[in-house]
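Asks: Turn this into a structure:
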Amino acid sequence: MKASPIRIPTVSNDTDWDFCFHLSQQTRNPAQYTDDLFTICQCRETEGDTKVQKEGMADDCMSLPKQKLAQAQKKFGQLIEEKMNTKANKELIRCFILSRIIFGKEHWRCAQALANLAYGYLTLRGLPSQAKKHAESARSTLLTWKGNKTSDKERQEILGALVILYYTLGTAWLLQNHGKQAYIHLKKAEKSMMELKEINNGSIGENQVSEKDLTIALGRASLAIHRMNLALAYFEKAIGSVIIAKGHGTSELIGLYEEIAQIEQLRKNHEQAIQYLQQAYSICVSSFSEISPQTAEASALLAKAYAMSGESQHRDAVEIYFIRSINAYQILGSEDYESLTTIEEFCTWLIQNGENQEAYRLLMSTLNSGTYGGCGEKVAETFYNMGSICFAKGELRKAIGLLRKCLMVQILVYGSEHIKSKETKSLLTLLQRASSSRRKREAIVGKKKSA
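Replies: Coordinates of the predicted model:
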């Protein structure tokens, strides 16, 4: 079972962050911010004011950003519940600006707000580069404050922020395909979480990063550095914790079973992988019904797992689960990349098992149904597969016609200089030469017979 590639969105700039970071780049202390707030609050100082009076006015004016901070934190929670991720992230930016005004840029609470913002960029916006930048900015301040004399309550909050910070860094590195760096930072998050539990009676409190989140991330990082047994142990731990918390039938287990099955396949334990995927499929059916995108995907994964085992007794199961997946997608009217990929994977398996005619029929019916829509690359692959089938059957002329259509679509989708277009063009040239040679031989044989 091949893992799907992770798309990492990036942005060249972030106007919201650029605006707020313009303030953060200025080297000013809280007292200077307070002076600015005097103007905002329309607090005017006369020559007769004493220092005590000024401090009193400062306290009054500082109440404004504190109120705004509380409002922003509350609004953030509401936006998260409403799944308005971009707006929620903007509130985190607001929280950071206000924390900097209230506490100063060297205070751990300002670094805590910046760590939360980094986590927001990762989980709400899907921007690992920005998340990494802000997490790294917060790290030195949090580590410095960790060594200072602080109350138990403050130490708990600092450790909680360190968990968020290192989890964000680790996951961002993982999304950018740097497994070693990801693992190092996630282990630091694990260490901080253990310290937090020690001073908090075995609890991590209301930390945004749960033990399950961290365990899964460590499993993925272990897999990225090819430590299969360690990755397996982390996923087994995550599955166990979910079962204890929510039972054997919770839909949270679906993704975990699918990921641990991939690990077992890499370890060549195909039967164990099939068992995990059977569990995922059963939960999908009970949670979402047999005709659902989730069940269609689980059925396709199960079909591929049976196929990867290479066991002859699993041939019927491969066909059954592929057909279930394709039927579910078709009933749903799905035209997405996954459904088309499933059809092609089934056809590839059919060809490998000598069922060329059935594969050709399925590909042709898919083309005629108009299922492909705007998926030009999938149309090209279908023409290529159909051409390959015809070539295997010795139908050169038909194969050439299909490969021409494939090349035409590839040039439209990728351009004439793309490697796929070039490879198809080379194959097409070889087939045309073979066809020409065959016609010449047939012409010579025909002349001899007529003579």
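
Asks: rest of the way, CA atoms for contacts and neighbours
Replies: OK.

Asks: show me what contacts A300?
Replies: The contact partners of A300, by C-alpha atoms under 8 Å, 6 or more residues apart in numbering, come to Y321, F322, S325, T342.

Asks: gap between it and A434?
Replies: Using C-alpha to C-alpha, to the nearest Å, A300 is found at 38 Å from A434.

Asks: Could you do C43 as well?
Replies: C43 is 91 Å from A434, by C-alpha to C-alpha.

Asks: One more: L332?
Replies: L332 sits 44 Å away from A434, going by C-alpha to C-alpha.

Asks: And L427, by the same measure?
Replies: 11 Å.

Asks: Which of the residues in the helix or strand harbouring E259 are classified as buried?
Replies: Following DSSP states H and E, one finds E259 within helix 252-266. Neighbour counts over helix 252-266 (16 or more other C-alpha atoms under 10 Å) mark 252-254, 256-266 as buried.

Asks: next SSE after it?
Replies: helix 270-288.

Asks: The helix or strand following that following helix relative to helix 252-266, how many degrees between them?
Replies: Per DSSP H and E, helix 270-288 leads on to helix 293-309 as the next helix or strand towards the C-terminus. For helix 293-309 against helix 252-266, the angle by axes from the mean of the first three to the mean of the last three C-alpha atoms, to 10 degrees is 20 degrees.

Asks: Between helix 270-288 and helix 293-309, find me the angle.
Replies: 170 degrees.

Asks: what separates helix 293-309 from the chain centre, distance-wise?
Replies: 20 Å (C-alpha atoms, centre = their mean, to the nearest Å).

Asks: Equivalent analysis for stretch 106-113, please.
Replies: 29 Å.

Asks: For that stretch, buried residues please.
Replies: Neighbour-count burial for stretch 106-113 [16+ other C-alpha under 10 Å]: E106, H107, W108, R109, C110, A111, Q112, A113.

Asks: One more sequence to fold, the one below, so I can look at both together:
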Amino acid sequence: MRAVSHIVTLCLTFGGSITAVFQDNHTTSHSHQECVSFLASPCPYHRFLCSDNVFENMQESQEVLMPNHLDEVIAAVSVTSKKRIPNKLLQTALFQPPREKLHLCEERAKSYSSSCEYKQAIQELVRCVALTRICYGDSHWKLAEAYVNLAQGYLQLKGLSLQAKQHAEKAKEILANSIENPYHDNTDIFKCSIDLFCTLGKALLSLQKFKEASENLVKAERLSKEMLQCGNIIKEEWVEIQARIKLFFAQLYQGQKRSKEALPYYQKALEYTELTKDERSLECVPVLRELAGVEQALGFHDAAVSHFSRAHLIVLSKNPSPEEAADSAHFIARAAVASGKQDHRDEPGMPLLTIPAPENNPCQYRTLLQWTSMHSVLSSKAGHVTMVRSSFRTWRDMAEQYFQESMTHVKDSEGAGRVKFLSIQDEFCNFLQITGQKERAIMILRESLEAKVGAFGDFSPEVAETYRILGRADLAQGNHIGAHAKLKKVKWEPALI
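Replies: Modelled structure (predicted):
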């Protein structure tokens, strides 16, 4: 049996030619195809590899040819390169214990996730599942934890909710059937259960199964509270768990268009995230933006601008890409436009913004100076700056400033960045028309027409809309020939599509 274990470990480790050492010390060279043939024989390890589908395409037909399926398995759990490596390295990797390989895969998964290499991260998480089963068996809570981590990977890194749900349910089944020593400390199992309920709840939420999602989130919240009361976790751990649970509950209510109920949960999620991650952490940015979106839905536009602005300061302090910086400024511009639709929002002296005082960062100071030119500083204490709207600046100035900043970040970009620039420019032109600056908007649209044709194509909706606006402008100016030529192109566009 030990010889079988060695061969399976080798098959899990190398995708090319390998060398297997048998109990009788006879050394034989095996090709990749021979390993596949060996795995196809009826043995417990073969059943382990084929029993559970831990790969991304889980909705394919079960009537897949066995050799092809085994090729995928071996490719997925291969830890090293398929290229031939030196004999010393081969020998080292050959006898590396599975637990060391498991630790290595876990570290690689974290590294790939942090560097946004999502495909590689998922592959490492798949390997972690295979190696965990080798190390701990079919009924150990560690295997459930590996499935939960894989489910989180599919959910957070790829947005594949159905796959995440199926992996989380597999983890739930393993935990239900796990056999543990009654005198063993179950704290790790309880923590794994909390992660399981949160992950399953989030996956169900993404699938719009709100009732089932709520049930799992309630279980996670109740279990975390009981663990805190029993002393199984410290207060800081509980706060970190609560930050996730409150955010998921907020998203649950917002997904059902229940913004009033979602608002306090978003506020609590932000509070807990700031306690655990620091208020200048990037983890606060998505919470701030979602909170601002709920506030906009409820008509609290000044609060929405405040939270979008806080998120913008954080993003600029972290050396963002041009696209990220453009998106961040774009959020504020949109919020300012929404704020301007309420007439009373232009009243001076209205409290608008409370932000953390910037650290020694030029980007943060520059953004703060832009805000102080638009607002009067009311107070500065406890590391925060509170401002009110000045009478000489309005929502129009704010919106234009952040539209311009957003476009500046991606003005010279190519590809997707160029498309983003033109889309923001269209929105800016629409803003100019709303605020009575039609001539300026028309001039910008005329200049952008050639670039739009290159980016979107002659018969794209974006180009058609530009022709429509320019045609109406020509018609209003009495240029009937020019108007006819442009509007004729708009008429032909749907027919050609």
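
Asks: coming back round to it: among the buried residues of stretch 106-113 of structure 1, name the ones in helices.
Replies: W108, R109, C110, A111, Q112, A113 (DSSP state H).

Asks: can I get those in a markdown table with distance to W349 of structure 1?
Replies: Formatted as a markdown table, those follow (distance: C-alpha to C-alpha, whole Å):
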| residue | distance to W349 of structure 1 |
| --- | --- |
| W108 | 58 |
| R109 | 57 |
| C110 | 57 |
| A111 | 54 |
| Q112 | 52 |
| A113 | 52 |
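
Asks: Give me the contact list for stretch 22-29 of structure 2.
Replies: Against stretch 22-29 of structure 2 from outside (C-alpha under 8 Å, 6+ apart): R2, A3, H6, S17, I18, T19, A20, V21.

Asks: The third one is in what secondary structure piece?
Replies: H6 of structure 2 belongs to helix 2-13 when elements are defined using DSSP H and E.

Asks: so after that helix, what's the next helix or strand?
Replies: strand 18-21.

Asks: will you turn the contacts of stretch 22-29 of structure 2 into TSV that also has distance to F95 of structure 2 and neighbour count?
Replies: Converted to TSV, the contacts of stretch 22-29 of structure 2 look like this (distance: C-alpha to C-alpha, whole Å; neighbours: other C-alpha atoms under 10 Å):
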residue	distance to F95 of structure 2	neighbour count
R2	13	9
A3	13	13
H6	9	17
S17	16	17
I18	12	19
T19	11	17
A20	10	20
V21	10	17
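
Asks: So which of these is the closest to Q251 of structure 2?
Replies: Nearest to Q251 of structure 2 among the contacts of stretch 22-29 of structure 2 is H6, at 47.9 Å by C-alpha to C-alpha.

Asks: That closest one contacts V21, doesn't it?
Replies: Yes: look at H6 of structure 2 against V21 with C-alpha atoms under 8 Å: they come within range, at 7.3 Å.

Asks: Now render the contacts of stretch 22-29 of structure 2 as TSV, adding distance to L125 of structure 2.
Replies: As requested, the contacts of stretch 22-29 of structure 2 are exported to TSV (distance: C-alpha to C-alpha, whole Å):
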residue	distance to L125 of structure 2
R2	26
A3	27
H6	22
S17	24
I18	24
T19	26
A20	26
V21	28
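
Asks: And those, which two are furthest apart?
Replies: Pairwise over the contacts of stretch 22-29 of structure 2, using C-alpha to C-alpha, the maximum falls at R2 and S17, 20.6 Å.

Asks: secondary structure element for the residue lying closest to I469 of structure 2 once chain neighbours are set aside?
Replies: With C-alpha to C-alpha, 6 or more residues apart in numbering as the criterion, I469 of structure 2 has its nearest non-adjacent residue at 7.8 Å, and that residue is I442. If you go by DSSP H and E, I442 of structure 2 is part of helix 438-456.

Asks: Distance from that helix to the middle of the chain?
Replies: 33 Å.

Asks: mean deviation of the helix or strand just after that helix from structure 1?
Replies: Sequence-wise, the next helix or strand downstream of helix 438-456 of structure 2 (DSSP H and E) is helix 461-476. In this overlay with structure 1, the average offset of helix 461-476 of structure 2 from its partner residues is 4.0 Å by mean C-alpha distance after the TM-score superposition for structure 1.

Asks: which residues are in contact with helix 461-476 of structure 2?
Replies: By C-alpha under 8 Å, 6+ apart, helix 461-476 of structure 2 touches 442, 445-446, 449, 452-453, 456-457, 480, 482-487, 489-490, 493.

Asks: tilt between that helix and helix 438-456?
Replies: Using the same axes, to 10 degrees: helix 461-476 of structure 2 against helix 438-456 is 150 degrees.

Asks: any idea how far Q176 of structure 1 is from the aligned residue in structure 1 for L175 of structure 2?
Replies: Aligned counterpart of L175 of structure 2 in structure 1: L142 (TM-score structural alignment). Applying C-alpha to C-alpha, the value for L142 of structure 1 to Q176 of structure 1 is 25 Å.

Asks: Pick out whichever of these two has more residues nearby.
Replies: Higher neighbour count among L142 of structure 1 and Q176: L142, with 23 against 15, using other C-alpha atoms under 10 Å.

Asks: L402 of structure 1 matches what in structure 2?
Replies: Looks like L402 of structure 1 aligns to K486 there (TM-score structural alignment).

Asks: Contact partners for that match?
Replies: Y467, R468, L470, G471.

Asks: now do 7 Å
Replies: Residues in contact with K486 of structure 2 (C-alpha atoms under 7 Å, 6 or more residues apart in numbering) are Y467, R468, G471.

Asks: Kindly indicate which of those lies nearest P264 of structure 2.
Replies: Using C-alpha to C-alpha, R468 is the member of the contacts of K486 of structure 2 that sits closest to P264 of structure 2, with 44.3 Å.

Asks: neighbours around the closest one, how many?
Replies: Neighbour tally, R468 of structure 2, other C-alpha under 10 Å: 19.
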